[in-house]
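Engineer: sharing a model that was predicted from the sequence below.
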Amino acid sequence: MADLQDMLDAHVRFELARWQGEALGATIVGEVDAAYRFLGTVTFAELLDPEAVAESAVAALCRLELDAAQLADVAVAAVDAARGYAQGSDATLADVVSHDRFTEVATAAIGLTGVRAEAIAQITTSEVYAKLMSHVLYQGIKNYLQSENPVAKKVPGAAALMRFGQNAVNAAAPKLEQGIDRQLTAFVASSVADTIKDSQAYLSRVLTPEVLGAVADEVWQTNSQQALTEVAGMVPPEQLEPLTRAAMAALLEARRTDVAEDAVRSMVTAYFATYGDVPVASMLTDAGLTAEAVAQLLAPAVAAALASPAAADYLAERIRARLGDFYASYAAAEPAG
């Protein structure tokens, strides 16, 4: 029994040494290389069952019980930290997104003709847009009658005289202007439907890819040199927190719907249909995750994680627990004497 205990202690020291000092890098490189050699011999479909992956993804993304309040607190803290960084940064939006990338995204968005048509239709049929058009028509007609009609333009001082006369009339008959306003308002109300229809057709006609491209370029020229601190200042912290909490609540609610589950299943199915016959290592390598890159990422991260005595003690404890079961079973199987 003493020999088994000595063997267990030696085995634990051997395993633990592989994760310490200079041996750690060699261990990670060796394990990653071995994994990639294996993954180069199997495809996604051979390694994983699509239906099982889909159900696991649904369980993790859609059905896992999460503490909404805790997640909201974490999100608020993260967003607040990002805002704090932006406020103290002298970087500009151009330092975050290059002009080429912005143009690429804008060009792709401009190409969504169906979305553009639907957006124009929904905007121009909204109640807010109708009120805006009514206001513009009313003010335009009223201003024209007061100052831009032929009499006011051709007769010197006529515009001022008309305004003086209007003021005099208002003083003598205050209800007269109200009556005129009611008639003008009624005229605008009866005309606004046709005006909105015309404006919808006009927007659809003039918002060509060339025009939208020019608008996108103007947006870039106007905002690209804006400092992040200015952008952060647009949203006060007291408004950012409720916005973040509302967004998290909406996200957590959406993930529990049947639509979310069906979407996850569809994505997994589509992925396997496209890449199921591709060797896993080839897919990872083509994406830039070569064995060397993965090892270089893991080595410092694992070293940092095991640098604390508490983490090292935990690793030793888990190694001993895993190996101890084997040695205990071996000892129990030995015949007595």
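Structural biologist: Structure's in. What do you need? Numbers count the residues shown, from 1 in each chain.
Engineer: please count neighbours and contacts with C-alpha atoms only from this point.
Structural biologist: Will do.
Engineer: and the strand or helix carrying Ala193, how far out from the chain's middle?
Structural biologist: Ala193 belongs to helix 174-206 when assigned by DSSP states H and E. Helix 174-206 sits 40 Å away from the centroid of its parent chain (Cα atoms, centre = their mean, to the nearest Å).
Engineer: would you mind listing the buried residues in it?
Structural biologist: Neighbour counts over helix 174-206 (16 or more other Cα atoms under 10 Å) mark Leu184, Thr185, Val188, Ala189, Val192, Thr195, Ile196, Gln200 as buried.
Engineer: what about versus this one:
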Amino acid sequence: MSELANELLELHVQHEMATLTPDNFLAWLSDETTPVLDALSHIPLNQLLSEEQLNQIIHDQVVSHPIPGAIAEIAGDAATFLFKSDPHLDSRLKDIMTAKQFQGFVSKILELETQRHQIIHQIIDLPVYRSLISNVVYKAITRYLYEDNMLSKHVPGVSSMLKMSRNVMNKAAPKISGAMEESVKTYISNNLSLFQQESKTYLMESLSSEDLESSIMDFWDEVEDKTLRELQEGMDSIDLSEFVVLGYEFWLEFRESDYFAHCYQSVVHFLYQRYGDEPLATLFEDLEITEETVIERAQRLAPQLLTTLSNSGLLEAVIRRRLASFYESDVFKHQLSA
């Protein structure tokens, strides 16, 4: 590069560095924001970026972009740090959500009556519910027979005699006692469908939305003053880290699913249906993107960022490399020699 080209490059670099001081940059941004936003506001969204291009960006950055394994480790360690911190442990549930907010969520969920009935049907049809109700009914029948029936309560000596008889049978004739218990279990098994149906009918007809809301809010009253230290008792940081890893592994598979693709593509399609042919001014207005918000964000970040880059020498090095390509170009040499 000629001596004159070097001198011009140096002057140009220093000019750009002077322009990129925090005060000068913010002044320049204030002058340029209005005309730039005004120009952009007249351009329709689909001319700036097509629906297909936005879908491809999401796919590249969210779906196919590799996620470092360290992300899960960092997230787990950060969660553990929060999990053990005193401000977290000493916070009460009502410091995080008010009773009014909680009740709002409960009320809205309870409005979904059809879904609530479906959940009741599905829960009661689960094998674990069949096992639960069988055990409860069995214990209730045997307890009634041996302890709580009217005869044993009101006739002196009957209760003791029944208990003694049961003990004698268990020792002397276990098969007889076992046969009786088996008979009770068989009766329960044969009537399980009836028990299940009665359970469904009772829950759907007897538990109104008001009853459920009252019960849930009673539960809230019991726990809202408890600290997170009390509520997370029995769960340690290892459990939390394992949940983070499970969430990370789930996301790796979920983001490649057809369902997730349908989700983001549907959202993008909706966005372009609403805003695609509209000038960007409409989107800016709905998202409250104004000249003031742009400048306010820049005032937060630019001074520290520009000062750090300048003091490190990185900013000048970037500017010098960028400008040098022009001063070394054949076009500049040709003009210089003309």
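Structural biologist: Received it, and whenever you're ready, just let me know what you need. What you are looking at is a predicted structure, and each value in this text was computed from that prediction instead of being measured.
Engineer: returning to that earlier point: what's the mean distance for the very next helix or strand once past the helix holding Ala193 of the first structure versus the second structure?
Structural biologist: Downstream of helix 174-206 of the first structure, the first helix or strand assigned by DSSP H and E is helix 209-223. Helix 209-223 of the first structure, aligned to the second structure and superposed, deviates on average by 2.4 Å (mean Cα distance after the TM-score superposition for the first structure).
Engineer: which part of the second structure lines up with helix 209-223 of the first structure?
Structural biologist: Counting by TM-score structural alignment, helix 209-223 of the first structure falls onto residues 209-223 of the second structure.
Engineer: ok so, going back, and the helix holding Ala193 of the first structure with helix 209-223, angle?
Structural biologist: Relative orientation of helix 174-206 of the first structure versus helix 209-223 (axes from the mean of the first three to the mean of the last three Cα atoms, to 10 degrees): 110 degrees.
Engineer: packing partners for helix 174-206 of the first structure?
Structural biologist: helix 113-124, helix 127-143, helix 158-172 (3 or more Cα pairs under 8 Å, 6 or more residues apart in numbering; DSSP states H and E).
Engineer: any chance of TSV for those helices, columns mean neighbour count and distance to Asp313 of the first structure?
Structural biologist: Shown next, in TSV, are these (neighbours: other Cα atoms under 10 Å; distance: least, Cα to Cα, whole Å):
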stretch	mean neighbour count	distance to Asp313 of the first structure
helix 113-124	14	58
helix 127-143	15	65
helix 158-172	14	90
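Engineer: quick one on the thing from earlier: how far away from the center of its chain is the match of helix 209-223 of the first structure?
Structural biologist: That offset, for stretch 209-223 of the second structure, works out to 25 Å (Cα atoms, centre = their mean).
Engineer: please apply the same query to stretch 246-265 of the first structure.
Structural biologist: Worked out by Cα atoms, centre = their mean, stretch 246-265 of the first structure lies 15 Å from the chain centre.
Engineer: buried stuff in that stretch?
Structural biologist: For stretch 246-265 of the first structure, the neighbour count (16+ other Cα under 10 Å) marks Met248, Leu252, Arg255, Arg256, Ala260, Glu261, Val264, Arg265 as buried.
Engineer: same check on stretch 22-38 of the second structure?
Structural biologist: Across stretch 22-38 of the second structure, burial judged by 16+ other Cα under 10 Å covers Pro22, Phe25, Leu26, Leu29, Ser30, Thr33, Leu37.
Engineer: how far apart are that stretch and its match in the first structure?
Structural biologist: Stretch 22-38 of the second structure sits 3.8 Å off on average (mean Cα distance after the TM-score superposition for the first structure).
Engineer: can you list the neighbours in contact with the biggest helix by length in the second structure?
Structural biologist: Criterion DSSP state H: the longest helix present in the second structure is helix 291-312. For helix 291-312 of the second structure, contacts defined as Cα atoms under 8 Å, 6 or more residues apart in numbering pick out Leu20, Thr21, Pro22, Asp23, Leu26, Leu29, Ser30, Thr33, Thr34, Leu37, Leu315, Glu316.
Engineer: and after it, which helix or strand comes next?
Structural biologist: Sequence order places helix 314-327 as the next helix or strand after helix 291-312 of the second structure, per DSSP H and E.
Engineer: which strands or helices does that following helix pack on?
Structural biologist: Contacts defined by 3+ Cα pairs under 8 Å, 6+ apart place helix 314-327 of the second structure against helix 3-19, helix 291-312.
Engineer: compared with the first structure, how much does that helix deviate?
Structural biologist: Superposed on the first structure, helix 314-327 of the second structure shows a mean distance of 2.0 Å to its aligned residues (mean Cα distance after the TM-score superposition for the first structure).
Engineer: what angle do that helix and helix 3-19 make?
Structural biologist: On the basis of the same axes, to 10 degrees, helix 314-327 of the second structure is oriented at 140 degrees to helix 3-19.
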